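Colleague: need the 3D shape of this:
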Amino acid sequence: MNDLNPDVPYNANTELDQWLKANLLDVYNSEVIYRYSRYHHEYDRNITPIDVDRVQPFMETVIGGFANPYVAVAGMPFMKVNMPKQWVLYGSSSYSSTTVYWGSAVGGVRVNIFDLNNFSKSNTSLVRDKLGTIHHEFTHILNQRVIIPAEFREISKSEYTGDWQNMTDAQAQNLGFMRAYSAQNPMEDFADMVKYPVVWGPSWFENLIRTRTSAAGAAALRAKEQSVLQYFNSGLQIDFRELQKKVQLYLKDTIKDPEVTFPYWINQGLYRTVTIAPDDQMYQDYGSSDVFNTVYNNMKTYMAGLGRTLLNMQLRFNTPNSLTVRLNYLSGTSAFAADYDFAFATNANTGITTFTKVAQSGTTGSYSNAQIFVSGFETTIQAYLTSGTFIADWIPLSAPASVYAKIAGFTKSGEPGNYFYGTLGQTL
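Modeller: The predicted structure follows:
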């Protein structure tokens, strides 16, 4: 075997070699092997060498979406100790008789990454896939330092199977796994429970939970999430949510991956409400916009003049293209709602968002209540929302990682100090 891919001797000190030395070897004592050598993979496989033009873009992604986030949350000494000492890069996948392998961790010191000849930083799904492989394999390395919690092994103990290859991902997810591959043993299960929430993100994970047809499967996924959090936060002294946030921001801001954005998940129907309550402590802690506060308080004053107390404002996404702005208020001690209908559009790639007032879809109940305040609403909140375009995003970024993807909002285009945000909800 391997007669198609003769070994390529190490015979040059190219510009690429110098870059790898400066950014990986000198920083982390981590060697990148990209010249083909059969020594580093299984003897019975034919694996294509990596195209040299793919090496630096891929390792830039490793640094940006893996090494830098870990350094930021765990510190450089941690990464100098735990960073894989060898990265071996291959162009094609590695095929056994039954399985396609995208990566492997060897001896706690080496990571093999396959299927890189199609890699491009402009292909966001490929970047996500490769970063997922890296975080998965690195978790195996961490598990050799700190073992998997005993309680994690028990959550799906009766569901692990050697027949996982005959299981669909959807079937596996309803049993409490991220995918069929996870169902083979606790080690792969745990690595995937790190991989997907960190790289695909907290919203992806919430959507997975939301769409499970099995309550037991959803409960198992929640239990595993908590076990992973405990493992990182206590066992490794690493803030898992902060790691998650750092990777998500890299994918959003550097790679421009639309599938980790707030607009994308609005359009997917995951988030149905944003509740804005400027009197809440959250806005004291994380900041707020004076421009929006003035608009909101003017409406609050208008309602107070009519004997009502404004409690909060809620955006309610009826569909990805329509929403209702609900004002929740008190009349005396009784709670009521006033609803105003808008057309809504948000671009998953740019976040550019428009609000357009449309005809009310009802005349009774909350729509009847809306008529009481319509004059004040038109000159305050309606005028504000329809005054131009906004950018939808996870804001404010100054908020702690524990609430990343749990709060979000909209910033007026070109006006960074003009924004509003609130707590996200998944049901109307």
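
Colleague: drop to CA atoms for contacts and neighbour counts, all remaining ones
Modeller: Will do.

Colleague: centre of the chain to whichever strand or helix holds R153, how far?
Modeller: R153 belongs to helix 150-155 when elements are defined using DSSP states H and E. Helix 150-155 sits 25 Å away from the centroid of its parent chain (CA atoms, centre = their mean, to the nearest Å).

Colleague: show me what that helix is packed up against.
Modeller: Identification of packing neighbours for helix 150-155 by 3 or more CA pairs under 8 Å, 6 or more residues apart in numbering; DSSP states H and E yields helix 186-195, helix 215-230.

Colleague: list of residues touching that helix?
Modeller: 186, 190, 220, 223-224, 227 (CA atoms under 8 Å, 6 or more residues apart in numbering).

Colleague: how about 6 Å then?
Modeller: The contact list for helix 150-155 (CA atoms under 6 Å, 6 or more residues apart in numbering) reads P186.

Colleague: I'd like the structure of this one too, to check against the first:
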Amino acid sequence: MKKIVIYLLALTLTGCLWSCDDDKPSGHSIFDTTVGPENEFEEWLLYNYVYPYNIEVKYKMEDIEADMKYTLAPAMPDKCIALSKVIKYLWLEAYDEVAGLTFTRTYTPRVIHMIGSGAYNTNNTVVLGTAEGGLKITLYKVNDIDPEHVTAAQLNDAYLKTMHHEFAHILHQTKNYSTEYQNITGKDYIGDDWSSNSQTEALARSKGFISRYARYSADEDFVEMISIFVTRDQDAWEAMLEASNTVAEGNKETGKALLEQKFEIVKDYLKNSWGIDIYELRSVVQRRGNSLGQLDLTQI
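Modeller: Purely as a prediction, here's the structure:
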């Protein structure tokens, strides 16, 4: 009886092997295994983002790429074309000019994700951008851009300040800044309370913060200093410092004095850690912003 079972098992296995052998695919796949640009914009992205910087621009809505806690709308292609050209000219190429292509290619994120609407929070704030572990930057409110009537000031407030802000996060997450920075105004970081009505811009400045949001944490404070400095000209920066030239209750120094201490650490950090002169970076960003009119943002 045992022999019969063994023989039957052997015959069964032989049959399976023969059957599997017959199932081997032959010829070409029924699926298209080639991957390439689907349209002229994607071809432009290939030559202007993927090849030089190894950056993928995602402009079609993908749930897996978005934060599910927000109700979001996809970005319109014409808006994405305009913003892609702006980011390359005013952000990527600005760092190329100051720090070199190798630096930009190495430390910029691998993905830029564009979303049409803003990400609105329950505390009446809106998220303009996020950075995820140095790998991806997400930009919101892309549909707000007007390709035919755009200025550097509008772009700075809506998008470019966000790009510099999030990129500065990537830099300090790679090489951290001095712990002395957070000690300057450490008692006045307040987390989510920065957005409450009582926490005004004027109060933040008097306490030594360049913006209300800078009071969220030392990291946010640090990158706000960089992003605001490089997207403002010297006159605008000086005006911010002068508006901070008051002493907040409980403080011994003026907000201006505290901001100047912070700025020295920021300046030294960029120079010593990355070889970047923050004044040169701002000069390049400003010059490119002033020549933005040379770009045609309406077509590839």
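
Colleague: can you give me the TM-score here?
Modeller: In this superposition the chains share a TM-score of 0.79, using TM-score structural alignment, normalised by the length of the second structure; 247 aligned residues with a CA RMSD of 1.7 Å.

Colleague: so what's the aligned partner of K207 of the second structure in the first structure closest to, chain neighbours aside?
Modeller: Using TM-score structural alignment, the partner of K207 of the second structure in the first structure is L175. Spatially, and ignoring its direct neighbours in sequence, L175 of the first structure is nearest to G217 (4.4 Å; CA to CA, 6 or more residues apart in numbering).

Colleague: what residues in the second structure pair up with the helix or strand hosting L315 of the first structure?
Modeller: Here L315 of the first structure is covered by strand 308-319, with elements defined by DSSP H and E. Following TM-score structural alignment, the aligned partner range for strand 308-319 of the first structure in the second structure is empty.

Colleague: in whichever helix or strand comes after that strand, which residues are buried?
Modeller: Heading C-terminal from strand 308-319 of the first structure, the first helix or strand you meet, by DSSP H and E, is strand 322-331. Under the neighbour-count criterion of 16 or more other CA atoms under 10 Å, strand 322-331 of the first structure has 322-330 buried.

Colleague: which SSE is immediately downstream of strand 322-331 of the first structure?
Modeller: strand 334-346.

Colleague: tell me the residues of the second structure aligned with that following strand.
Modeller: Going by TM-score structural alignment, strand 334-346 of the first structure lines up with nothing in the second structure.

Colleague: got the buried residues for that strand?
Modeller: 336-346.

Colleague: got it, and stretch 220-240 of the first structure?
Modeller: So for stretch 220-240 of the first structure, counting by 16+ other CA under 10 Å, buried means 220-225, 227-232, 238-240.

Colleague: list the contacts of the residue nearest to L175 of the first structure.
Modeller: By CA under 6 Å, 6+ apart, the residues touching G217 of the first structure are 174-176.

Colleague: the first structure: which residue goes with L281 of the second structure?
Modeller: Match for L281 of the second structure (TM-score structural alignment): L243.

Colleague: quick check: which element contains that match?
Modeller: helix 240-249.

Colleague: the second structure: matching residues for the helix or strand following that helix?
Modeller: Using DSSP H and E, the helix or strand that directly follows helix 240-249 of the first structure along the chain is helix 262-267. The aligned range for helix 262-267 of the first structure in the second structure is empty, by TM-score structural alignment.

Colleague: helices or strands next to helix 262-267 of the first structure in the packing?
Modeller: Helix 262-267 of the first structure sits against no helix or strand, with contacts defined as 3 or more CA pairs under 6 Å, 6 or more residues apart in numbering; DSSP states H and E.

Colleague: tell me the buried residues in the helix holding R153 of the first structure?
Modeller: Neighbour-count burial for helix 150-155 of the first structure [16+ other CA under 10 Å]: 152-153, 155.

Colleague: now for the strand holding L315 of the first structure, which elements pack on it?
Modeller: strand 273-276, strand 322-331.

Colleague: chain center to the last one, what's the gap?
Modeller: Read that as strand 322-331 of the first structure. For strand 322-331 of the first structure, the distance to the chain centre is 30 Å (CA atoms, centre = their mean).

Colleague: against which helices or strands is it packed?
Modeller: Counting by 3+ CA pairs under 6 Å, 6+ apart, strand 322-331 of the first structure packs on strand 308-319, strand 334-346.

Colleague: closest one to T301 of the first structure among those?
Modeller: T301 of the first structure sits nearest to strand 308-319 of all these, at 8.6 Å, using CA to CA.
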